[in-house]
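>>> starting from these lines, generate the structure:
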Amino acid sequence: MMRCDTCLNKVHTKGQQTMASPITPPAETSPVSMISTALLMLRSQARAITHLTDIYSADQFTQDNYTKSIQLMHNSLVSGGKIVISGMGKSGKIAEKLVATMNSLGLHAVNLHPCDALHGDLGVLRPTDVLVMITASGKTPELLNLLPHVPSGLARICLTCTPDSILGRGATAVLSAHLPGNLDEKAIYGVPAPTTSTTACLAVGDAVCITLAEIITAEKEERKRRFGKSHPGGAIGADYDDAVATTVRDVMLPWAEVGVVDADADELEILRAAAGRRWVCVGNERLYKGHELVQPNVRGLRLESLRRVGSKDDIKTIQKGEVVIVMKDMNRFAGIYEGN
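I've put the predicted structure just below:
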């Protein structure tokens, strides 16, 4: 066996297995140099966040477009729609993270890969949805190819480091993650590997998630209950044991997710309303479980015969199998709950 003191590799003679020991970095890569690179990156990331804080504090265009974006997403969610987020490469990873964060906060969101969208997944989009496109450059080819096929009238929001870009200018609203030239990755260390740009987009995206959650659910305790309900496992779940649902509103199906059709609707219209829904209400008179509508002679439940409960009522007051109507007030429905 020979030993190379330079690289500290053990090389066995012919016919024997080769084993490599840990390799010492080249002499010119000193610990000081390594820490220097780490500090350069951390400072650059911090400067990117500081820059975003400054423009969101003072730039009217940025503020107006942020507010408009939040309004569009809020209107979609309260209308029974969802937030559809799309991006390529590293931006696609950010899209996946923001979708996960939104869903954990009780905000309905899905990820849409731009390439898969052109091969059938475009069907995920509904008229009440909002499409959020994440692109650092504002000219991602895959998103540009997708746009002509997005249903007209669908709100489009662009989360980008380059608001004055083809995708930014063509969007209904822009979520700015703008970075000046001196914070461009290539300017910092010579390689355009997404770092400061992804940090900027992720930070703005996280701000959107929390802002939406606060608007949709104004009460802090209610937000905590929703969040706890979405995190039953792990360390987060252990911290939120007290957030387990105890009131009807925590477990009910919101009325916005009930298919509603007129009393004179034909069979096809009723079946369409039932697609993907747990409950369908016909003529404000009868309530049907969506999967039961295909069965012969199904009669459903008479709406007037169902017990009304308040959204803050304890679920323990509802018997197993009992279907109740949850009320916002004396005249408005909030949702449906079936005891279990």
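
>>> going forward, measure contacts and count neighbours with C-alpha atoms only.
Fine.

>>> chain center to stretch 54-64: distance?
Centroid displacement of stretch 54-64 relative to its chain, using CA atoms, centre = their mean, to the nearest Å, is 24 Å.

>>> for stretch 136-143, that is, sorry about that
Distance of stretch 136-143 from the chain centroid (CA atoms, centre = their mean) equals 20 Å.

>>> buried stuff in that stretch?
Of the residues in stretch 136-143, 136-138, 140, 143 count as buried by neighbour count, 16 or more other CA atoms under 10 Å.

>>> ok, longest helix in the chain?
Using DSSP state H, we find that the single longest helix of the chain is helix 31-58.

>>> would you mark the buried spots in that helix?
Across helix 31-58, burial judged by 16+ other CA under 10 Å covers 41, 44-45, 48-49, 51-52, 55-56.

>>> got CSV for the residues you listed, with distance to Thr101 too?
Shown next, in CSV, are these (distance: CA to CA, whole Å):
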residue, distance to Thr101
Met41, 26
Ser44, 25
Gln45, 22
Ala48, 22
Ile49, 20
His51, 24
Leu52, 21
Ile55, 24
Tyr56, 22
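
>>> following up with a second sequence; could you model it the same way so I can compare the two?
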Amino acid sequence: MSRHPTETARGVLEIEAAALTRLANELPACFDSVVEMLLTISGRIIVSGMGKSGHVAAKMAATFASTGSPAQTVHPGEASHGDLGMITPNDAVILISNSGETKELADMIAHCARFSVPLVAMTRKAASTLGQAADHVLLMPDAPEACAIGMAPTTSTTMAMALGDALAVAMMKHRGFDRANFAAFHPGGTLGAQLLRVAAVMHKGDELPVVGPDTPMSEVLLTMSQKGFGVAALIEDGRLAGIITDGDLRRNMDGLMARSAGQVATRDPMTTTPDTLLLEALGQMNTHKRTVLLVTDGPQLVGLIHIHDALRAGVA
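Sure thing, here's the model as predicted:
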């Protein structure tokens, strides 16, 4: 072995990083036109390629779909055996081929021409069969592959994937696609947990430990015990007026049972809102060493979250 694996790895990354820098500096002139076209179609973005380009196409379509641009992949081989029917004149097609001469794409190219389906080529050679047939050519720099023999798709697929990300993010920004939209498409896993709102997990209604200012502390303690959150919310004239915690009980231990909730409660308690990201609410609790946050809508108490609710939801 002539080179240490670490040196080889560093060399690969440097070659691909240089290619991405060059791609950024030589962004295809038609990039804006492609984004505009993809934003105006009423159908889907069809992405395809053969071999490694096919894997890039699958990732690209998934990224488009998850950021507000409906998309799917069509395998070139399957396209020639009926799946061309998935491609309609309302769609746009992006075909990925480093050489632009991938023979398996021929039927898809012909289909686009026959039915006037907008065709975008993502290739290194504008004069190739694919490049000449396309309505738009997203030309990638003629950068060397990073493999030892200069043939395995490495740099070329990295550039194609990055260019796909650039398209997706540009369309995402143009659509005003925000975190709420993103959450709608990512309800599961870590991403879904991070994008949950407080309203999704908060306790409400009869679950809330609510007391009035004149409630005797004996009843307050019973409410705190029954509801199981270790706190009680003080409601006065229909508005949240304070909170009673274990700390308040300790500070008022002398003569506690002779007092009322209004005399013991801490006024102006820390709160959050139903629309707050659960991740942000957890950060608030950690920062201020709280295990419970009251949830308000204006002056009204509408819910309560415990730190365990956030942890159970996968936010950590």
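
>>> before we move on, the earlier item: and which of the buried residues of helix 31-58 of the first structure is nearest Ala218 of the first structure?
Ala218 of the first structure lies nearest to Tyr56 out of these, by CA to CA, at 22.7 Å.

>>> OK, contacts around the closest one?
Shown in contact with Tyr56 of the first structure (CA atoms under 8 Å, 6 or more residues apart in numbering): 62-63.

>>> ok, and what's touching stretch 173-189 of the first structure?
44, 47-48, 51-52, 62, 65-66, 68-69, 156-163, 168, 191-197, 200-201, 204.

>>> show the buried residues in the residues you listed.
Buried among the contacts of stretch 173-189 of the first structure by 16+ other CA under 10 Å: 44, 48, 51-52, 62, 65-66, 68-69, 156-163, 168, 196-197, 200-201, 204.

>>> show me where the stretch 151-300 of the first structure has its helices.
With DSSP state H, counting those that start in this stretch, the ranges of helices along the stretch 151-300 of the first structure come out as 166-169, 185-189, 196-216, 220-230, 234-239, 248-251, 267-274.

>>> those helices: which one's closest to His108 of the first structure?
Of the helices of the stretch 151-300 of the first structure, nearest to His108 of the first structure by CA to CA is helix 196-216, at 10.8 Å.

>>> test my guess that Ala61 of the second structure contacts Val74.
No. With contact defined as CA atoms under 8 Å, Ala61 of the second structure does not count as touching Val74 (9.9 Å).

>>> how much space between the residue nearest the centre of the second structure and Ala170 of the second structure?
The centroid of the second structure falls nearest to Phe182 when counting by CA atoms, centre = their mean (4.9 Å). Using CA to CA, to the nearest Å, Phe182 of the second structure is found at 15 Å from Ala170 of the second structure.

>>> likewise Gln226 of the second structure?
Distance, Gln226 of the second structure to Ala170 of the second structure, by CA to CA: 53 Å.

>>> same question for Ala65 of the second structure.
Taking CA to CA, one finds Ala65 of the second structure at 14 Å from Ala170 of the second structure.

>>> and if you look at Ala148 of the second structure?
Ala148 of the second structure is 34 Å from Ala170 of the second structure, by CA to CA.

>>> these two: who's more crowded?
The residue with more neighbours, out of Ala148 of the second structure and Ala170, is Ala170; 15 against 9, by other CA atoms under 10 Å.

>>> neighbours of the nearest residue to Gly237 of the first structure once chain neighbours are set aside, how many?
Of all residues not flanking Gly237 of the first structure in the chain, His231 sits nearest, at 5.0 Å (CA to CA, 6 or more residues apart in numbering). Per other CA under 10 Å, the neighbour tally for His231 of the first structure reads 20.

>>> then Glu28 of the first structure?
Using other CA under 10 Å, Glu28 of the first structure has 7 neighbouring residues.

>>> am I right that it is in a strand?
No. Using DSSP: H, G, I helix; E, B strand; the rest coil, the secondary structure at Glu28 of the first structure is coil, not a strand.

>>> got the contact list for it?
By CA under 8 Å, 6+ apart, Glu28 of the first structure lies in contact with nothing.

>>> for it, give its distance to Val191 of the first structure.
21 Å.

>>> ditto for Met2 of the first structure
39 Å.

>>> state the distance from the closest residue to Arg307 of the first structure other than its chain neighbours to Ile336 of the first structure.
Once flanking residues are discounted, Arg307 of the first structure sits nearest to Val324: 5.2 Å by CA to CA, 6+ apart. To Ile336 of the first structure, Val324 of the first structure is 6 Å away according to CA to CA.

>>> neighbour count: these two, which is higher?
Legend: neighbour count by other CA under 10 Å for Val324 of the first structure and Ile336, higher for Ile336 (25 against 22).

>>> can you confirm the more buried one is in a strand?
Yes. Residue state for Ile336 of the first structure (three-state DSSP) corresponds to a strand.

>>> centre of the chain versus the helix or strand encompassing Gln63 of the first structure, how much separation?
Using DSSP states H and E, Gln63 of the first structure sits within helix 60-78. Chain-centre distance of helix 60-78 of the first structure: 15 Å, with CA atoms, centre = their mean.

>>> go through it and flag the buried ones.
Of all the residues in helix 60-78 of the first structure, those buried under the rule 16+ other CA under 10 Å are 62-63, 65-70, 72-77.

>>> cool, and stretch 40-54 of the second structure?
43-50, 53-54.

>>> cool, stretch 180-189 of the second structure as well?
By 16+ other CA under 10 Å, the buried positions in stretch 180-189 of the second structure come out as 182-183, 186.

>>> same question for stretch 123-138 of the first structure.
125, 128-138.

>>> mind checking the end-to-end distance for it?
Termini of stretch 123-138 of the first structure sit 24 Å apart (CA to CA).

>>> Provide the aligned range in the second structure for it.
Taken onto the second structure by TM-score structural alignment, stretch 123-138 of the first structure occupies residues 85-100 there.
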